[in-house]
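Visitor: based on what follows, work out the 3D shape:
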Amino acid sequence: MNKSHLLSLLLAVALLLTTYKLVDTRKKAEEISQSSSTKREAILSVIHERKSVRNYTDQKVSKDDIMTLLKAGMAAPTGFDARPWQFLVIEDRNTMLELRKELKYARGLDGSPAAIVVCGDMSKVREEAPEFWITDTSAATQNILLAMEGMGLGGVWSTLYPGKERMEHARKVLNLPDHIMPLAVIPFGYPTGVEKPKDKFDANNIHWEKW
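Guide: Next up is the predicted model:
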């Protein structure tokens, strides 16, 4: 084989390798794009399908699923990375019914197989931002509710804070220490399907640049 033929062969091989790499790169880019699109659709679906669920089947929620919910809660954003949250899981029906007595609007507790009480831990708050526990635990509560929707569960945010009587009642029933502030109780379980998501979008609530 003369030099001319060898050079042509090498150029052909180089061209094939370049073409292969381009095709492979394009394929990977398409896979990433498709994966990103699927992820986006899944996340937005969970957000828009979330609803307040107060009616549940008798099916119990496994400990593993409850831990998954709590991990989602602790993945919430938190000012100064303080993580000023504590979570109390209730599965005892008598405790939930006792808690329900002074919580007029927490009717989800009437039939839920479990509940999570989201609390702020005052021993973890920063002096320069003492009220951040409210936003941090609220973000954790929303994370839990979204995780429930994504897992085929359902729950409802039942407010404790800032109602002093509601908070004191929860503190008494649940034997909460003084440095623990109850923010909300989330009754949850497998939904019966009664509740449906609501379209709450209103363009009149959107403002650009300045009011």
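
Visitor: switch to C-alpha atoms for all contacts and neighbour counts from now on
Guide: OK.

Visitor: in contact with the spatially most central residue of the chain, which residues?
Guide: Central residue of the chain (CA atoms, centre = their mean): Asn143, 2.1 Å from the mean position. Contacts for Asn143 (CA atoms under 8 Å, 6 or more residues apart in numbering) come out as 72-73, 75-76.

Visitor: try 6 Å this time
Guide: For Asn143, the contact set (CA atoms under 6 Å, 6 or more residues apart in numbering) comprises 72-73.

Visitor: doesn't it belong to a helix?
Guide: Yes: assessed by DSSP: H, G, I helix; E, B strand; the rest coil, Asn143 belongs to a helix.

Visitor: scan the chain for its longest helix.
Guide: Counting residues, the longest helix found in the chain (DSSP state H) is helix 3-49.

Visitor: give the next helix or strand downstream of that one.
Guide: Using DSSP states H and E, the helix or strand that follows helix 3-49 towards the C-terminus is helix 63-73.

Visitor: also this sequence, please, to line up against the first:
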Amino acid sequence: MLDVIKNRRSIRSYIDKSVEENKIIEILKSAMQAPSSKNSQPWEFVIVDDKEILSQLSKVQHRAKHIKEAPICIAVLGNKNRFLKAGKWMQDLGASTENLLLEATNQGLASCWTGVFPKNKVVNKVKITLDLPGNLVPYALISIGYTNEENEYIDRFDKKKVHRNRFKNT
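Guide: Down below sits the predicted model:
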């Protein structure tokens, strides 16, 4: 198993250190390598490093407070102009977001996924904060930065959740 998969964790504490631009680009390259339905690639991204905007994003919902302390936050957005089938874009953005998180870990950074979609109240707050056009739907906010927090592998494999051929409640 790849170490980056084993070591990825949601980390919400960051130190005061900027994230290098080359690392941000590598993270976004990985996000855009995700599979997408009919290769629609419905994603767009906004990199936020302005402290005032980070503070505003930290207030869009109760589980977003940590965004204020992060040096950057990447807003993962769905572009409605590229939605080919209803619902498929959410799967595409989920795959893109996971790639983004894994590459952040690969780059030696901490990150945390804060869900936005489908909560309309949160979606609208993010749209207003980022001044998004109508065709862009906020899907997730990913805080990224350096941390002093220790990250320890936790084995989450549970054989009881694995079934073969048919579901068998054991």
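
Visitor: if we can go back for a sec, for the residue nearest to the centre of structure 1, what is the corresponding residue in structure 2?
Guide: Matched to structure 2 by TM-score structural alignment, Asn143 of structure 1 sits across from Asn99.

Visitor: ok, its match to Asp92 of structure 2 distance?
Guide: Plainly put, Asn99 of structure 2 is 11 Å away from Asp92 of structure 2 if you go by CA to CA, to the nearest Å.

Visitor: got it, and Gly108 of structure 2?
Guide: From Gly108 of structure 2 over to Asp92 of structure 2 the distance is 25 Å, taken as CA to CA.

Visitor: mind checking which of these two has more residues around it?
Guide: Asp92 (22 against 13; other CA atoms under 10 Å).

Visitor: pretty sure the more buried one sits against Lys38.
Guide: No: here Asp92 of structure 2 lies out of contact with Lys38, judged by CA atoms under 6 Å, at a distance of 10.1 Å.

Visitor: how about the secondary structure of Ile142 of structure 2?
Guide: With three-state DSSP as the basis, Ile142 of structure 2 sits in strand.

Visitor: run a quick neighbour tally on it.
Guide: Number of residues near Ile142 of structure 2 (other CA under 10 Å) recorded here: 23.

Visitor: wait, what's in contact with the counterpart of it in structure 1?
Guide: Taking TM-score structural alignment, Ile142 of structure 2 has Ile186 as its aligned residue in structure 1. Ile186 of structure 1 makes contacts with 115-116, 156-158, as judged by CA under 6 Å, 6+ apart.

Visitor: helices of structure 2, residue ranges please.
Guide: In structure 2, the segments counted as helices under DSSP H are 3-7, 21-31, 51-57, 88-106, 120-130.

Visitor: could I get those helices as a markdown table with distance to Lys68 of structure 2?
Guide: Putting these into a markdown table (distance: least, CA to CA, whole Å) gives the following:
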| stretch | distance to Lys68 of structure 2 |
| --- | --- |
| helix 3-7 | 24 |
| helix 21-31 | 18 |
| helix 51-57 | 5 |
| helix 88-106 | 18 |
| helix 120-130 | 14 |
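
Visitor: looking at those helices, which is nearest to Asp155 of structure 2?
Guide: Nearest to Asp155 of structure 2 among those is helix 3-7 (8.1 Å), distances taken as CA to CA.

Visitor: any idea what Trp43 of structure 2 aligns with in structure 1?
Guide: Looks like Trp43 of structure 2 aligns to Trp85 there (TM-score structural alignment).

Visitor: distance of that match relative to Met74 of structure 1?
Guide: Taking CA to CA, one finds Trp85 of structure 1 at 8 Å from Met74 of structure 1.

Visitor: give me the more crowded residue out of those two.
Guide: Set Trp85 of structure 1 next to Met74 and count neighbours by other CA under 10 Å: Trp85 wins out with 26 against 21.

Visitor: sounds good, over and out.
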